[in-house]
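> generate a structure from the sequence data that follows.
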Amino acid sequence: MLAEALIALAGAAGSALVTAMTTDAWEGVKTRCARLLGRGDADAEARQEGRLEQSRQELLAADDRERAGREQEAAWAARLRDLLEDHPDSEGQLRELVDSVAGHASASVVQVNAQARDQAQQAVQGQGVQNVTFGPRQA
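Sure thing, here's the model as predicted:
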C-alpha cells in the first residue's frame, strides 16, 4: 500500500501530464515520462510513448475537453501509482517531471494587452485558457 504522499504525487503527475499535453513542452514531457515508465526497456518506452500520444490525441479530439482531461488524469495517476508501488525508487524522477511541467507552465504565460475603440474589433488566437474582460471605455 502506498503512502498518502505518494498517492498525491501520482495524482499531481497525472494532472501535470494532461496539462503538458496542450503545451509546447509536450514532446519533452512525453519522452521523459515514457523513459520513466519504460524503466530502461526500449520496447516498453516506445509503447508508453504511443500510449501517451494516444491520450493526447483523445484529449484534443474530445468535445468535452474538461471531462476528457479528468478521465486522462485519473488513468495516468493510476498507472503512476502502480509505477511507484512496483518501483519506489522512481519517486525522485516523478517529482522532477512534475516540477519541470509546473516550471514550464508558469514560464509560458503570455499576457496580451490590446485596445479597440468605437466599431473596432479584436481577435486573440491561441490555445489553452483565455480570459477576456470588457470594461468601460477609458478616456
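> going forward, measure contacts between C-alpha atoms and count neighbours the same way
OK.
> sketch out the helices for this structure, chain order is fine.
Here the chain has its helices, by DSSP state H, at 4-20, 26-38, 42-61, 65-86, 91-107.
> pretty sure residue 7 is touching residue 83, no?
No: if you go by C-alpha atoms under 8 Å, residue 7 and residue 83 don't touch, sitting 10.9 Å apart.
> any common contacting residues for those two?
By C-alpha atoms under 8 Å, 6 or more residues apart in numbering, residue 7 and residue 83 have no common neighbours.
> contact partners for residue 13?
76, 77, 80, 94, 95, 97, 98.
> now do the contacts for residue 30.
Residue 30 neighbours (C-alpha under 8 Å, 6+ apart): 49, 52, 53.
> find the residue at the geometric middle of the chain.
In the chain, the residue lying closest to the centroid (C-alpha atoms, centre = their mean) is residue 19, at 2.0 Å.
> number of nearby residues for residue 54?
12 (other C-alpha atoms under 10 Å).
> I meant to write residue 28 there.
Residue 28: 12 neighbours (other C-alpha under 10 Å).
> how close does it get to residue 8?
From residue 28 across to residue 8, the span is 23 Å (C-alpha to C-alpha, to the nearest Å).
> how about this one, so we can line them up?
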Amino acid sequence: MDAVVMAAGSALVAAMATDAWQQVREHTVALWRRIRPEQAEQVDGDLETLRTQMLQARHSHDLDTEQSLEGVWRLQLQALLQREPVAADELRRLLDDHLAPALDSSERTQVYSVLQNTTVHGGSSTVAGRDVYGESSAPKE
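Below you'll find the predicted structure:
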C-alpha cells in the first residue's frame, strides 16, 4: 500500500476526533467530488457514520476499533488511487494542507513517520527511526 495512502488514512481517522473535523470532512468530500463525483455523497455519509464509531472507540479506549477504521479508510483511499492514479498529488495535498494540520503534534508525527524517502547517488545512506551510532567509513590515513 502506498505510504501516502497509509498516512492519509491514519490522519483522516485521527482527525475525526478533533474540533477541525467539519473542515476536514468538507475537504475530503471535495476530493471525491473532483475525482469520483458519483461517489461523493456516499463518502460524505460514510465519513459521518465512521466518525460516530471513532468517537465511541476513543471514549472506550478501543484501539482495535480505531485501527480497523484506519484500515477501512486506507482501503477506500487506495481504491480511489487505483481507479484514478492522477489523484495521488491531490491526496498528498489533502494530507499536508488539511488532515495533518488538524492533528496535535504527536499524532502528526505518528502519521508522517510512514513517509520516508531516501535517494542516494554515489555514496551511502543510513535511515533510522532512532539514534544511530557508528564509525565513519572514510579512509584512514
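> so after superposing, what's the score?
The TM-score (TM-score structural alignment, normalised by the length of the first structure) is 0.65; 103 aligned residues with a C-alpha RMSD of 2.2 Å.
> which of the contacts of residue 30 of the first structure are conserved in the second structure?
Among those, the contacts conserved in the second structure (both residues aligned by TM-score structural alignment, their matches' C-alpha atoms under 8 Å) are 49, 52.
> who wins on neighbours among the contacts of residue 30 of the first structure?
Neighbour max across those (other C-alpha under 10 Å) = residue 52, 23 neighbours.
> what does it correspond to in the second structure?
Matched to the second structure by TM-score structural alignment, residue 52 of the first structure sits across from residue 47.
> re earlier: ok, the alignment partner in the second structure of the residue nearest to the centre of the first structure - contacts?
Aligned by TM-score structural alignment, residue 19 of the first structure pairs with residue 14 of the second structure. For residue 14 of the second structure, the contacting residues are 103, 107, by C-alpha under 8 Å, 6+ apart.
> please pick the buried ones from the contacts of residue 13 of the first structure.
76, 77, 80, 94, 97, 98 (16 or more other C-alpha atoms under 10 Å).
> which residue packs closest to the corresponding residue of the second structure for the third one, ignoring adjacent ones?
Right, residue 80 of the first structure. Following TM-score structural alignment, the counterpart assigned to residue 80 of the first structure within the second structure is residue 77. Nearest non-adjacent residue to residue 77 of the second structure, counting by C-alpha to C-alpha, 6 or more residues apart in numbering: residue 5, 6.0 Å away.
> the one you found: what's it in contact with?
For residue 5 of the second structure, counting by C-alpha under 8 Å, 6+ apart, the contacting residues are 74, 77, 78, 91.
> show me what it lines up with in the first structure.
By TM-score structural alignment, residue 5 of the second structure lines up with residue 10.
> quick one on the thing from earlier: from residue 105 of the second structure, how far out is the match of residue 52 of the first structure?
Following C-alpha to C-alpha, the distance that separates residue 47 of the second structure from residue 105 of the second structure is 23 Å.
> check residue 13 of the second structure too.
15 Å.
> so between the two, which is more surrounded?
Comparing residue 13 of the second structure with residue 105 by other C-alpha under 10 Å, the one with more neighbours is residue 13, at 26 against 11.
> so that one touches residue 52, yeah?
No: using C-alpha under 8 Å, residue 13 of the second structure makes no contact with residue 52, being 10.9 Å away.
> what separates the aligned residue in the second structure for residue 37 of the first structure from residue 79 of the second structure, distance-wise?
In the second structure, residue 37 of the first structure lines up with residue 32, judged by TM-score structural alignment. Separation of residue 32 of the second structure from residue 79 of the second structure (C-alpha to C-alpha): 12 Å.
> okay, the two: which has more neighbours?
Set residue 32 of the second structure next to residue 79 and count neighbours by other C-alpha under 10 Å: residue 32 wins out with 20 against 13.
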